[in-house]
Structure formats: structure tokens, C-alpha cells
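Peer 1: For reference, the sequence and a predicted model appear below.
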Amino acid sequence: MKSEVLPSFEAFMAEPETAFKLYLEAVKAMESFAEMKSTFEHAAEAIKVAENLRTELATEKERNSRLQFRVLQLERLIYGRRSEKLSPAELNQLRLDIQAEEIASSLITDITDVNYKKVTTVTKPKAHPGRNLFPAHLRREEVVLQPFDYEEGDVYMGDEVTETLEYTAGEIWVKRTVRQKYVKKQTDGSCTVKIADLPVQTIDKCIAGASLLAYIVVSKYIDSLPLYRQIEMFKRIGVDFPSSTVSNWITKVCELLYPLYELLKKEVLKAEHLNVDETTMKVIDKAAKKGETHKGWYWVYLHHWGKLVFFDYKPTRAGEVPESMLKDYKGSIQADGYAVYEGISKRNGNVLVCCMAHVRRKFEELYKNNDPRAGVPLQLMNELFGLEEECRIWSLSFEQVEMVRYHCAIPILKKLEAWLRHQKEQPDNDAPMVKAINYALNRWDKLTIYVENGRYQLDNNSAERAIRIVAINRKNSLFSGSHEGAQRSAMLFSLTASCKLNGVNPMAWLTDVLERLPYLPKDDKYLELLLPNNWQPKPVVPSLTEILEN
């Protein structure tokens, strides 16, 4: 091959000019070949670099996506509800993953990027706020200590007082109502006996006074302490009540409170906006097989802005239950996706508002199962919930809330809807993703209508919070003894939970109401003053001794 390209010595000598030209052309051809080979080598190297960059880009995108989800996790940890926060296992895994990526990132950091000036921040230590003063109404027992070397003639100069809180097991005390009797002799020689009337008792001929009855009710329906545990506690302080007696007291209290319960129902159904939810309770049913319980249902109707809540018990979840309750209701209803509420709204002309929290939870489940696509809707929904929180913090009026939603929430909702519709068309969707997207889009108008009225809410969490007391009670009491007992519980849940909504001490409220009710006419104009949102405690009248001392 070499002899065909380069001229021989004889040819070179015979025709030196031609041979020299051929030689130069051959050299140029070899140089071109070398340049072409070098170009191909550079191109191959460039392709390899491009492939590496493409791989690194994909890796960085994946890492960025993971970090976005971890930010969402941390936001949920800080701001989320307890049930939506990270579990300890998730939190530990999050810390390990972030630490690993930070270490890997630090290993590839260019040395020129780490020249920085260290800044030391001096934080001024916070002053101790001091110990809170103990409430003045607490009973105080005083122990006076004299110096061990005290001598007669030492001049007293003051006291050093140290207070500590102590506890004595719950005290049941005896109220002795002493009615003094007098005899008046008449002119005809006869005698007339004078004695004060016995005050009306909360429960006729009952040994339990209003405060003890209130304590038992509040302990069971606010503190979720079953009756049998309370009876055991009473035994430890020397008082033994049969369980049937205590149960009968609860029944009698409910009979007394029933008119107030019915009035509460009327007031709740006057609400312009009503939050509705339901939950289960196991109930002993005589018709059920031995060892089995019936699944009954508590329905909650919350007047959020009026701070009143009404619980109703029914043995079934059939649609006829809320239909009967809401047949005459005019206003907006906020609920989950239960289809019966849509039917009620259509028949009565009510506005139905759905719950965005239910949508968020479905994407939370996707995220927990390592589906990175759920990050976008979660972030957008978090922004919506953040806006609502800001409105609450600033105590905005309904009109101001509407303005905030119009200018800030609607653009976010448009982005969320666009993402949902785009993602729905993607071929790689699995069943959970399709279910979550369809759940949102099928209710989209009812999910977004909240922006039109400041009274509407983004979620139905307020009803879920109100009904949580049933869930806690369910864990401790396990079941209700009968359907009638479950309905009595609904009555007491309603009244005590309404106290909590209004920041009213349920023990003080119920004690006062049980003392007043026997004297009041069963008329709404009198009873409405006893509802937790209207109730005012009786003024404390100082005793004659206190007046003289002051």
C-alpha cells in the first residue's frame, strides 16, 4: 500500500517534478486522514461527555424532585395535622437521606467555592419569664416555720413565702341543708310548726347534687372516662355507688336537659353554612347475635360561626337520616363526598361545598408510597391552606376573605386544575393516581365554590374536630349499652362540645344549668340564655364576713 502512494526512487529520478507533486499529495492525504481521525476521536469524546451530562442532568432532576418532596414532608411535620405528620420512621429516613446527599454534594464541591468568611452570631439569652402566680381561688394551707434558734426578744421583720402545688384525691363532700323548725303558740292554745321549704333538687329524691352529676357527665363525655372507672375512683375515696344507680342518674340528667338539646338543634339549623360529618359507634343490640354488636352512626351538624354543634345518633347510615334532619334547611352544606348530600342540596336548593382536605389526603397517600408526581398538587394545595391560615391569623371579615381568595386562591386553583387534567391524560398513570385525580375533578366545582363566599371553608376539618370526641370516647368505652343510651350520649356530646367551642368551662356550665333548670319554665326565651354561646355564670356574692373584712 505504501509503494502505491509514494513514488519509487527510479520514478523520482526519471520525472522528479511529477514524483514530487505526487509525494506532496500523498503527504496531504495522510495529514487529512490524521485530522479526520482526530475529529472523529473528538466527536466520540464529545458524545461521551454529552451522555455523561445527560445522565448527570437526569440524576440532578431526580434529586431535585426528592428534595422537593422532603420539603413537603417537613412542611407537613411542622404545619400538618397530627394524623398527616411524619411518623418517626419516616422522619429518621428523611434525616438519613438528606445527610447522605449533603455528604455526596460536599465531595464534589469545587475548592474555589468554599472560601467564605465565618460569621459568628451572638444570641442574647432570653430572660426567664418568672413563675406564674397560682390562681387566687385555690385553697391554701399554711405551714409556719420558726427559726430553730429563735429566742424571745427577737424582732419580727417579715416573711419569706414559698408556694408549691399539692394534690389531694378527688373530694366528695356532704352538703347539709339544715332547715330550722319553730313552733308558734296560737291564742286558742294550738301550735303551728314553721319550717323553710326544701330547695328543689336536680333529681327528685337523689343523693347526688348538681355538682356531682356534672362531674360524672363531664368526666365521661369530655374526659372520656367510662363510668366503671369513675365508680372505681369513688371507691378509693370511700364512696361506693352501684353502676345501675350512676347510669340512672345519667338518664335523669338527660331527661332534664332534653328541652335544651332540642333548642340547640333549632339554633344549629339556623346557620347559613353548616358543616356535616358522621362516624361509627358499636352498640349492643338485643336483636343481634350473642357476642356481636351493631354498628350505629353519630351524625354531627356544626354551626361553625355560631360555635354550636349538634350530635344525632341513628342505627343506620342510610340517606334518609340526613334527609330528615335537613329537609327544611336553607343554606350551604359542607361535607365529604357522600352522595346523599348532593341529593339533598339539589332538592332543597342548597349550595354544596366539598372538602379539599379529602383531596389532599389522597395525594398524601401517593406521596407516602413514593410517587413523585404527587408533589405538584400537594404544593399547590399547601399554598391554598396557607392562604386560609393567614386569613384566620389576621381575623379578616367575610368580605376581606373573599377578596383574598379572588386575587390569590383562584390563580392557584387554575394551576391545580390544569395539572390534574394534564396528568389524567398521561399513559403511565397507575390506579391510585387515577383515583385521586378523578376524585378531585369529579367534584371540582364543589371544591372551588368556596372562593365565592367568605363563610364557606376550604375543608371540613372543623366538623371532623368536633366529632373527634366520639372517636376518643369510642377507644375508652368500646361500645354503647343500647340505642337509647347512644342517643343520650349524643345529647351530652352536643352540649359539652358546644361548651368547648365557646371556651366555657363545661363543669361550671353544667353545674349551673342543672341547678337552674328545675326552676325555669320550658320556654325557649328562657332556655336560650342557658345555651353555651349565651350563658353567663352567676355573679359571686361575697359573704357578710368578706364584706366586713374588706
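Peer 2: Received, thanks.
Peer 1: use CA for all of it now, contacts and neighbours both
Peer 2: Fine.
Peer 1: quick one: the helices in the stretch 51-200 of the chain?
Peer 2: 88-107 (DSSP state H, counting those that start in this stretch).
Peer 1: distance of the residue lying closest to residue 294 once chain neighbours are set aside from residue 225?
Peer 2: In space, and not counting its chain neighbours, residue 294 is closest to residue 283: 5.0 Å by CA to CA, 6 or more residues apart in numbering. Using CA to CA, to the nearest Å, one gets 18 Å for the distance from residue 283 to residue 225.
Peer 1: between the two, which one's more packed in?
Peer 2: residue 283 (23 against 18; other CA atoms under 10 Å).
Peer 1: hang on, isn't that one packed against residue 482?
Peer 2: Yes: counting by CA atoms under 8 Å, residue 283 touches residue 482, with 5.8 Å between them.
Peer 1: Count the neighbours of residue 188 for me.
Peer 2: Applying other CA under 10 Å, we find 6 residues neighbouring residue 188.
Peer 1: for residue 329, that is, sorry about that
Peer 2: Neighbour tally, residue 329, other CA under 10 Å: 20.
Peer 1: Can you tell me the SS state at it?
Peer 2: Here residue 329 is coil, with the state taken from DSSP: H, G, I helix; E, B strand; the rest coil.
Peer 1: How about the contacts made by it?
Peer 2: Applying CA atoms under 8 Å, 6 or more residues apart in numbering, we find residue 329 in contact with 269-270, 348.
Peer 1: let's bring in a second one:
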Amino acid sequence: MPAPENNSDLQSVLRYNTELVITVEQQQKTIEQLREELALYRRKLFGRSSERFVDDESQLRLFETGDEQGSVDELEDDQEDDSKTKRRRRKKKSEKIPSHLKRKVIEADVSPEKRMCSCCGEEMPIIGTDITERVDLIPAELFVWEIHRHKRACGKCKDTIAQVPAGEEPGGLTTPIPGSDYGFGVYTQIIVNKFADHLPLYRGEDIFARAGMLIPRNTQFGMLVNIAALVGGLLELMASRVVSGKVIGADDTTVRVQDPSLPGKMRTGRFWLYRGREDNPYNVFDFTESRGRDGPASFLKDFRGHVTVDAYGVHEGVYLGATDRIYAACCNSHARRKFNEAKPNDPVAAAHALSLYRGLYDIEDRCHDFSAADRLELRQKESVALMNELHDWLIQKSSDPRVLPKSSIGKAVRYALNQWDELSVFLGDGAIPIDNNQTESELRSLTIGRQNWLFVGSSRGGEVAAAMYSLVSSAARHKLDVWAYVDDCLRQLAGGSTDYESLLPDIWRKAHPEAIRPYREAEATSRRLTTQQRRTRRREARVA
């Protein structure tokens, strides 16, 4: 650009230069924001899913200041805890083969000529046997109940005929649906395939074909529709028990729905999960074709208490509506996750927030097995102070000009402040959890299945899936053999039983201890104990 010839030209150049500087600054901010988003997406796609509080120590030390020094020290505690835990892990011994498995014996003996003693020529008697056991598998095989209902008639009296009525054969029913060509085992297998093992119905076709007979997917769906009607009374009891509690965990996820009126087109539907607490330990799923209040308004119409939800559920009033009988308790894990995602943007600030949250979760760990009253007492004694400290820090950061509103740390601060009242609800009631993690975990089984079956074929298909997930997820929650539980439920209900109470999974579990999966209980206990031990060591290290 040529040198300005007068003052007017000079002013024009200065204005132009100022505009360029502003533009460059704005572009730089945009670039930084896009870099953060790209890094976040890369971590979600390719990084570890764990949100363990461990970070790049060298970067943190570079910026250590003042009160936030403790956050960095605690990062080192976690890494040390991890290394100690790994050193103590030992390879498990081979599991003992269960005695109840059927044995097929293979007799292995030497040939007749080798049985003769090389010294005296006499046949050597057996003096012992070494037994080796090896587990094998016979693929599932379909079989046919061929029911012969004999007719009897008097040879003299033409009008007298006797025959066992259909469905009253010795040994009881062989099918849950009158007139069906399929028995209980086939119905149960279809349910387990799709809703416990996450397989789409077309893969079920392959499974049954390998077993000896193709059962088309449209036939399988029709069978599921009938079963959903059969178990309706049991699911209604589960739902009524869930809404009778004072606290419900709620979450939702989308699903694609085929539109019969528009071939090749998809609508968006939504599955809703309502998780009862320990006093009503059932998972009830619902299906709607919107994220509006229609579904929650219907399910929660008789509910009074707190619903643990995410921020969307709070601000859009999806679960709460305009009533004064339902109150929100926001998930602190969501707020914590925002700071975990902000670590690349501002590692020191993120570490400070995460250290406070770790202190809160340490307290929750200690009162895990407490009564609601004792848990409330501990929270009032220790958690309130930490939450107050976190709130003061958030206020300070929100007014810090160095914290850009659109940066990931700025978004994390704003998110927490916008939900602060709901995030703090757990401090006033020991029955309210600090987060909604358990509900999100229960919903994960559906989201895993969705990755395989991709969509539902109709609104009716969504409703049937919600019913089946309610049955299967509630059984899995109690560490039950899902196949055994579902099969027995179908047999009891098809036989005319209306004793739904006995079929609730927590009640049924007590009557069928053989159907409990001990390895799942052991896994859950081991995970919890490992976490408790790690946190205990960290607390003791701080005191020392």
C-alpha cells in the first residue's frame, strides 16, 4: 500500500489496520475453538472412554499457581494408585468345571496286546485312572413337540366322544400363545437374542437356520408383539412401583423409525428410561416419536418427588412440566465431564474443578452403604463445604476476562452455574444420588443394541421394544440369568397367573437362587472394592 499523502489517508489506513487486527483476533479465537472441538471429537472417537482424573503432568507443572497446586498433586496420586493396582493384579487360575454339566465319557485303554505283562505274560489289571475334563459345545438344536390327543368314541353310541382339550395336555402348556406353532424356548430365545444379546432379527434367522429351521424375521416380530401383550400386566406393576418412589432416574435416547407412508424415509423416535431406586429396583422403558413432554407427562402423571436428569430435561421442562410436584436433581457427572473435556484448553483450571469433584465423589464412596439419613448427615458435614468452594471458584472464573465464553473451560463454567440449584439438590436429601450415572449405564444396553439393529420398523415396533427392554433390563439389573427369568415369566403368565408380584425380578430372584449369575455379582463387587481401596489410599496419603 502506498504511503498516505494526507491526514485523511492516514486515518483511513489506521482504521483499516484496526479492522484487520480485530478480524485476525476473531479468526484466531475461531481457530482455537475449532481446534478444541476437533481434539474433543478425536478423543471421543479414538481415545479412552474413561474419565479418570489423569493428565499430562509436564503441561500442568508449567502453569502451576497458588491454590490450584493441590490439583496437580492429586493427579499424581491417581497415577500412583493406578500403578500399584496394576502391580497387584495376578492372573486368575483356570475356573473349575461345574459339576452339573452333562458328562460324555471316553474310555481310553491300551490295546489288548499291550495289556500283557512283559515279564510273566499275565493281563495287567487296572490300578487307577487319570481323568481329564474338557468343556465342549453342541450347537442349539430345534425339536418338535408332537402332541397326540387321542379321540375316543363309543362304537355303539355315535354322539359320545372324549378327547383332552388343546392346551390341557399332560405336562402343561408347550406354547405361551394359543395356536402358535412355536414353544416357550423359541419365544424366549428370540427375546434374549435381540434384547439381551443385541442381535437384529435377521441374525436371529441365521441362528434358527443353523439349529434346523428358518424362522423369518416378520414371524419373529409378530411373536414379540404377542409376548408384549402377555407381559403387559407385569410391566404395569413395575411402572407403578417406580412412580411410587420419591426419586426416579430418567434418561432418553433417539432411534430411527421407518415411515410406512414414505418408503426409504425415516422419522425420529425416542426411548425413555425411568429407573427406580433401591426400594423399587426396576427399569421401565417407554417409546414416543418426539422429545416433547407427551411421554414423560403420561408416565409421571402420578409421581411426586425428584427426577435426576440432564440439563436439557431441566431447562426444557421435559420431565417437570409446570407442576409443583416434580423437581429436578441435575447430574453432577455431566458437569464434571465438561471440565474433563476442557483439560486441553485450560489444564490448571480444569484440574482444580476436577479435584473438587473428586473430593465430592470420595465422600459419596464412603457413604455408599449408608442409610439416607446417615448419608445426608455426612453430606451436610463435608460435601456442603466443597460445593460452596466450587461455586465461589465458578463465580470467580465467570468474571475472569481470560476465560473466553466460547472456550471449552468457559462453557464448562457456564454449564455448571446455569444448573447450580439443581446440581446442589443432593445436598438436602440423602436419598437423591449425586449423579445419574446408574440410569445412563442401564440405558447403554439399548444404545449398544441400536448400533446393531439400527432402527425400528414402526411405532408399534418401538413400543414392543420398550416392553421387552423393560423385562430384560430389569432382570439383568438383578444379575439374573435372563433366559431363565423370561422363560419362567412366560410360562407363569401363559398359564393364567396374575400373581405379578412373584414375577418382579427382585422377588423372583429370592425364589430362584440358582438363576443368579454369581460371576456378575463378583465383578460388580470387585470393581466397587477396587475403587474404594484406591480412594482410601489417596485420602490416607493426603493426611500423611
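Peer 2: Ah, there it is. Quick caveat: nothing in here was measured; it's all calculated off a predicted structure.
Peer 1: re earlier: kindly supply the ChimeraX command isolating those of the contacts of residue 329 of the first structure that are buried.
Peer 2: Buried subset of those, written as a ChimeraX selection, criterion 16 or more other CA atoms under 10 Å:
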select :269
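Peer 1: Give me the aligned partner of the residue nearest to residue 294 of the first structure over in the second structure.
Peer 2: Per TM-score structural alignment, the equivalent position to residue 283 of the first structure in the second structure is residue 257.
Peer 1: where do the helices sit along the stretch 251-400 of the first structure?
Peer 2: Counting by DSSP H, counting those that start in this stretch, the stretch 251-400 of the first structure has helices at residues 320-325, 339-348, 356-368, 375-393, 398-404.
Peer 1: mean distance, the last one to its aligned residues in the second structure?
Peer 2: Taking mean CA distance after the TM-score superposition for the first structure, the mean distance separating helix 398-404 of the first structure from the aligned residues in the second structure is 2.0 Å.
Peer 1: What is the helix or strand that comes right after that helix packed up against?
Peer 2: Once the chain leaves helix 398-404 of the first structure, the next helix or strand it forms, by DSSP states H and E, is helix 410-424. Under the contact criterion of 3 or more CA pairs under 8 Å, 6 or more residues apart in numbering; DSSP states H and E, helix 410-424 of the first structure touches helix 375-393, helix 431-442.
Peer 1: can those helices go into TSV with extra columns for distance to residue 34 of the first structure and mean neighbour count?
Peer 2: TSV is the format used below for these (distance: least, CA to CA, whole Å; neighbours: other CA atoms under 10 Å):
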stretch	distance to residue 34 of the first structure	mean neighbour count
helix 375-393	53	17
helix 431-442	57	16
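Peer 1: Looking at those, which is nearest to residue 319 of the first structure?
Peer 2: When those are compared by CA to CA, helix 431-442 sits nearest residue 319 of the first structure, at 20.6 Å.
Peer 1: That closest one to helix 410-424, inter-axis angle?
Peer 2: If you take axes from the mean of the first three to the mean of the last three CA atoms, to 10 degrees, helix 431-442 of the first structure sits at 140 degrees to helix 410-424.
Peer 1: what's helix 431-442 of the first structure packed up against?
Peer 2: In terms of contacts (3+ CA pairs under 8 Å, 6+ apart), helix 431-442 of the first structure is packed against helix 356-368, helix 410-424.
Peer 1: winner for burial among the ones you listed?
Peer 2: Mean neighbour count (mean count of other CA atoms under 10 Å) peaks for helix 356-368 among those, with a mean of 19.
Peer 1: mean per-residue distance, that helix to the second structure?
Peer 2: When the second structure is overlaid, helix 356-368 of the first structure sits 1.1 Å from its aligned residues on average, using mean CA distance after the TM-score superposition for the first structure.
Peer 1: so where is stretch 407-418 of the first structure in the second structure?
Peer 2: Counting by TM-score structural alignment, stretch 407-418 of the first structure pairs with residues 381-392 of the second structure.
Peer 1: Likewise for stretch 506-518 of the first structure?
Peer 2: Under the criterion TM-score structural alignment, stretch 506-518 of the first structure matches residues 482-494.
Peer 1: with the first structure superposed, average distance for the matching stretch?
Peer 2: Compared with the first structure, stretch 482-494 of the second structure is 0.9 Å away on average (mean CA distance after the TM-score superposition for the first structure).
Peer 1: Test my guess that residue 430 of the second structure contacts residue 369.
Peer 2: No: if you go by CA under 8 Å, residue 430 of the second structure and residue 369 don't touch, sitting 11.5 Å apart.
Peer 1: More neighbours: which of the two?
Peer 2: Taking other CA under 10 Å, residue 430 of the second structure and residue 369 do not tie; residue 430 has more neighbours (21 against 10).
Peer 1: what residue is smack in the middle of the first structure?
Peer 2: Note on the first structure: the residue nearest the mean C-alpha position is residue 81, at 4.8 Å, using CA atoms, centre = their mean.
Peer 1: I'd like the distance between it and residue 124 of the first structure.
Peer 2: Remark: distance between residue 81 of the first structure and residue 124 of the first structure (CA to CA) = 33 Å.
Peer 1: Next: residue 316 of the first structure.
Peer 2: For residue 316 of the first structure, the distance to residue 124 of the first structure equals 61 Å [CA to CA].
Peer 1: ok, those two, which is more surrounded?
Peer 2: residue 316 (14 against 6).
Peer 1: what residue of the second structure takes the place of the more buried one?
Peer 2: In the second structure, residue 316 of the first structure lands on residue 290 (TM-score structural alignment).
Peer 1: Now do the same contact list for the spatially closest residue to that match that is not a sequence neighbour.
Peer 2: Excluding the flanking residues, the one nearest residue 290 of the second structure by CA to CA, 6+ apart is residue 269, at 5.9 Å. For residue 269 of the second structure, the contacting residues are 254-257, 287-290, by CA under 8 Å, 6+ apart.
Peer 1: from those residues, which single one is nearest residue 397 of the second structure?
Peer 2: residue 254 (34.7 Å).
Peer 1: How many neighbouring residues does the closest one have?
Peer 2: 18.
Peer 1: Same question for residue 163 of the first structure.
Peer 2: Residues near residue 163 of the first structure, counting by other CA under 10 Å, number 10.
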